[in-house]
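**Student:** Provide a 3D model corresponding to the input given below.
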Amino acid sequence: MIDNFAVKFGRYGGLFVPETLVAPLADLSIAYDRLKKSPQFQDELKALQKDFAGRPTSLYLAPNLSRKLGCRVYLKREDLMHGGAHKLNNTLGQALVAKNMGKTRLIAETGAGQHGVATAIVGAKLGFETQVYMGEVDIERQKMNVYRMELMGAEVIPVRSGSRTLKDAINEALRDWASSFEHTHYLLGTAAGAHPFPSMVRDFQSVIGQEAREQILEAEGRLPDSIVACVGGGSNAMGIFTPFLKDDVRLIAVEAGGRGPGMSDKMADNGASLGYGTDGILHGALTKILQDPYGQILESYSVAAGLDYPGVGPELAFLAEKGRVLPRLADDRTALEGFRALSRLEGIIPALESAHAIGYALREPESLGDLVIINVSGRGDKDLATVMDYENN
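**Tutor:** Below is the predicted model:
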């Protein structure tokens, strides 16, 4: 169903949820609309961003990568955030909303583990009981992040249903929230799902683009020709794209091409919902999803756990349909090339998610223009075992 408080992006978005979730979503929407206008709330959030999370993050001119690509390449260094990824921007904001609503417990889903870590961080910082749902497949490939969550007091709950990855972790978290919302806040990690999550997550992540806009104008005296970001659900992409939407800047959204372009009849074999998806409902919103002709959700795949998701945020689906955001693919091999290249050229080990953006730039430098910003959404410590296994197989 669609209630009248639900925001839509063109035909995408909305509120397609069981009746049990309408009330908590409405309460969250009302609370967020009130708090985002509160100077006290904004001051508390900015103080945490600066003193606890380490903002602003740097915009780094990468000289060696620039020479290789034949253009000036700046990296927005979200890997330097406390916790090692952009995810803390959102968890700090949502946890403060939950605190103001009187909630005492946080639940979250995670794929690559970075959102789970960021949720564990704010749970410890702000005194919440914290539980994180994580697919068994992702638990196995992200053992270090599981330990980090547990070290900070969060309970990691294995999800054994479906593909045992991010999609299924979200399903389990939603089931939990439906029966516990009186004292629990569901801290969704990406700019997807039912309203108000796509708008709220975008707003909290847009600090990335706000900083990048000011920093590039100071460094170069003009805006970039293009901005490149990886896309799973879309939080880091919407975070850096949003402040540039009205500007003449190419916004390139690099999705997971998986083992290579194309889909089989049994498995998407990628995470490219913008490139290969069709209209459907996933996790409470109408958006682009990977599905078979009968409307069954396909199993997505990517070497990067955070991009292993068969849908995308509704606002990104809308912007891609309008042509404002340009969907592109980077398969596993391209991502691994990006991972190695940034490590060797600049001494920066990126997350495998971010490496898709780097790999695309290496493969398609002519699409970037003379001045480009690439969003390095996270650091790659969590992925070292995955890369070593990939290279040994």
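
**Student:** going forward, measure contacts between C-alpha atoms and count neighbours the same way
**Tutor:** Noted.

**Student:** for Met238, give its distance to Val312.
**Tutor:** Distance, Met238 to Val312, using C-alpha to C-alpha, to the nearest Å: 11 Å.

**Student:** how about Val132?
**Tutor:** As judged by C-alpha to C-alpha, Val132 and Val312 stand 21 Å apart.

**Student:** all strands of the stretch 101-250 of the chain, in order?
**Tutor:** For the stretch 101-250 of the chain, the strands defined by DSSP state E, counting those that start in this stretch occupy 105-110, 129-135, 155-159, 184-186, 226-231, 250-256.

**Student:** find the centremost residue of this protein, please.
**Tutor:** Ser235 (3.6 Å; C-alpha atoms, centre = their mean).

**Student:** thinking that one is in contact with Gly193, fair?
**Tutor:** No: using C-alpha atoms under 8 Å, Ser235 is not in contact with Gly193; the gap is 11.6 Å.

**Student:** what's the single longest helix in the protein?
**Tutor:** In the chain, with assignment by DSSP state H, the single longest helix is helix 19-35.

**Student:** list the buried residues of that helix.
**Tutor:** Using 16 or more other C-alpha atoms under 10 Å as the burial criterion, the residues of helix 19-35 that qualify are Leu21, Val22, Pro24, Leu25, Ala26, Leu28, Ser29, Tyr32, Leu35.

**Student:** another for comparison:
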Amino acid sequence: MGGPPARGRFGEYGGRYAPESLVEACREVGEAFREAWADPGFRGALARLLAVHAGRPTPLTPALRLSEELGVRLYLKREDLTHTGSHKINNVLGQALLATRMGRRRLIAETGAGQHGVATATAAALLGLEATVFMGERDIERQALNVFRMRMLGAEVVPVTTGSRTLKDATSEAMRHWVGATGDSHYCIGSVVGPDPYPWMVRELQRVIGDEARAQCAAELRTGVPDHVVACVGGGSNAAGTFAGFADTPARLVGVEAEGGAGAARGRLGVLHGCRSLFLQDGDGQITQAHSIAAGLDYPGVGPEHAHLRDLGRARYVTVTDDEAVRAAVRLARTEGIVPALESAHALAWVIRAADDGDLPAGSTVLMTLSGRGDKDVSTLKELL
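**Tutor:** The predicted structure follows:
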């Protein structure tokens, strides 16, 4: 999990399966990012924005009461405390700075839970850019708060009415729109998916999570490294960023997917949205519809680096049901005073289950990335509780 992968490949996964009209645009983004990432001026400008605008570094919070109940030492990496309320701002500030460096005046984005859309609208407002966000009609209905936030920030929110009307279709529409707008627009992909260079670029912009957590664990833990590092996985950006900080340690990496969107756990080799990875498919090889109570996990595949880590055995991928995630969200709220996003609650649900059934031995240290806060999910939770 270091530098850019050769030919954009993570083992047999990745690549650039894009329409001819987007191949050159992707190549330009890749070259621009490599130059920017090697430029101390760009890195310094991003670090300053992450500090003074996004609120980094985020704290490492010991979950004291829940740890006592579970018999493990659970630490939460608090991405919910960033400006806009999730890890998405880390990636978007980097891509927005890159867009201005490339002379682009507009950001295009897709969003499921709305957090990436809010982050994109926020960065665009901050840097004086336009923003167009594609969002599935179904997600617009269940994430009304974030839709209002995007529009208040000045972004255009485009409803997507095709297919499942969720994240997969929003991504498809955003990519189609970019075909006719490459001259003045930058496509700000929200996860470690899509054609090269996006899986690597987004991981590098999110590795601030893992790098910070690694240093914080070194100061907090007697061993310096947790036994387990856990994060939820849809496309997989918060997990990729977290895992990057611990890839060269003995820590066991665990990615937690939604039961109805388990690309890494149950997917088969295929191509979608410009990259070769693991996707849910029917017997004819057609991409099937994912389902999750968490809109950000409602995606039928996983980023190519996660597929590669699975094959290598370096990371383990498990699934959690909607009911388990809801129960975990309530339990964290009532033991630690933290209402997590339903996406993050999936990761916590696995920690709870694994501690209860002995998959996490008593006394284990667990670092879990709390990727976002639960404000956006209050309406969903209210209907269920």
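
**Student:** coming back round to it: if I look at whichever residue in the second structure pairs up with the residue nearest to the centre of the first structure, how far off is Ala123 of the second structure?
**Tutor:** In the second structure, Ser235 of the first structure lines up with Ser237, judged by TM-score structural alignment. For Ser237 of the second structure, the distance to Ala123 of the second structure equals 18 Å [C-alpha to C-alpha].

**Student:** got the contact list for Phe243 of the second structure?
**Tutor:** With contact taken as C-alpha atoms under 8 Å, 6 or more residues apart in numbering, Phe243 of the second structure is in contact with Arg207, Gly210, Val229, Leu253.

**Student:** kindly report the same for Ile293 of the second structure.
**Tutor:** Contacts of Ile293 of the second structure (C-alpha under 8 Å, 6+ apart): Asp322, Leu342.

**Student:** what about the counterpart of Gln143 of the second structure in the first structure, how many residues nearby?
**Tutor:** When the first structure is aligned by TM-score structural alignment, Gln143 of the second structure is paired with Gln142. A count of neighbours around Gln142 of the first structure, defined by other C-alpha atoms under 10 Å, yields 22.

**Student:** just Gly85 of the second structure next, same as before
**Tutor:** Neighbours of Gly85 of the second structure under the rule other C-alpha under 10 Å: 22.

**Student:** now the strands of the stretch 101-250 of the first structure as TSV including mean neighbour count and distance to Thr334 of the first structure?
**Tutor:** Shown next, in TSV, are the strands of the stretch 101-250 of the first structure (neighbours: other C-alpha atoms under 10 Å; distance: least, C-alpha to C-alpha, whole Å):
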stretch	mean neighbour count	distance to Thr334 of the first structure
strand 105-110	28	24
strand 129-135	26	25
strand 155-159	20	30
strand 184-186	25	34
strand 226-231	28	13
strand 250-256	28	10
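
**Student:** quick one: what's aligned to Arg333 of the first structure in the second structure?
**Tutor:** Using TM-score structural alignment, Arg333 of the first structure sits opposite Asp323 in the second structure.

**Student:** and its match, how far from Asn91 of the second structure?
**Tutor:** Look at Asp323 of the second structure and Asn91 of the second structure: by C-alpha to C-alpha, they are 30 Å apart.

**Student:** higher neighbour count, the two?
**Tutor:** Asn91 (28 against 13).

**Student:** give the contact list for the more buried one.
**Tutor:** Taking C-alpha under 8 Å, 6+ apart, we find Asn91 of the second structure in contact with Gly190, Val202, Leu205, Gln206.

**Student:** ok, 7 Å please
**Tutor:** Asn91 of the second structure sits next to Val202, Leu205, Gln206 when contact means C-alpha atoms under 7 Å, 6 or more residues apart in numbering.

**Student:** also Glu212 of the second structure?
**Tutor:** Pro57.

**Student:** repeat for Gly180 of the second structure
**Tutor:** Gly180 of the second structure makes no contacts at all, as judged by C-alpha under 7 Å, 6+ apart.

**Student:** any chance of the buried residues of helix 19-35 of the first structure in a markdown table, plus distance to Leu245 of the first structure?
**Tutor:** Output for the buried residues of helix 19-35 of the first structure, formatted as a markdown table (distance: C-alpha to C-alpha, whole Å):
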| residue | distance to Leu245 of the first structure |
| --- | --- |
| Leu21 | 32 |
| Val22 | 31 |
| Pro24 | 31 |
| Leu25 | 27 |
| Ala26 | 28 |
| Leu28 | 26 |
| Ser29 | 24 |
| Tyr32 | 23 |
| Leu35 | 25 |
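
**Student:** who touches stretch 226-238 of the second structure?
**Tutor:** With contact meaning C-alpha under 7 Å, 6+ apart, stretch 226-238 of the second structure is reached by 87, 191-193, 202-203, 206, 239, 251-257, 296-299, 301-303, 343-344, 346-347, 364-369, 371.

**Student:** try 6 Å this time
**Tutor:** Residues from elsewhere that reach stretch 226-238 of the second structure (C-alpha atoms under 6 Å, 6 or more residues apart in numbering): 191-192, 239, 251-257, 297, 299, 302-303, 344, 347, 365-369.

**Student:** again, but for stretch 258-265 of the second structure
**Tutor:** Around stretch 258-265 of the second structure, the neighbours that count as contacts under C-alpha under 6 Å, 6+ apart are 278-280, 290-292, 298-302, 307, 317, 319-321.

**Student:** at 7 Å what do you get?
**Tutor:** For stretch 258-265 of the second structure, contacts defined as C-alpha under 7 Å, 6+ apart pick out 278-280, 290-292, 297-302, 307, 317-321, 346.

**Student:** would you say Pro56 of the first structure is within a strand?
**Tutor:** No: Pro56 of the first structure is assigned coil when assessed by DSSP: H, G, I helix; E, B strand; the rest coil, not a strand.

**Student:** so how far is Arg175 of the first structure from it?
**Tutor:** Noted for Pro56 of the first structure: a distance of 36 Å to Arg175 of the first structure, by C-alpha to C-alpha.

**Student:** again, but for Ile157 of the first structure
**Tutor:** As judged by C-alpha to C-alpha, Ile157 of the first structure and Arg175 of the first structure stand 13 Å apart.

**Student:** can you check Glu109 of the first structure too?
**Tutor:** Glu109 of the first structure sits 12 Å away from Arg175 of the first structure, going by C-alpha to C-alpha.
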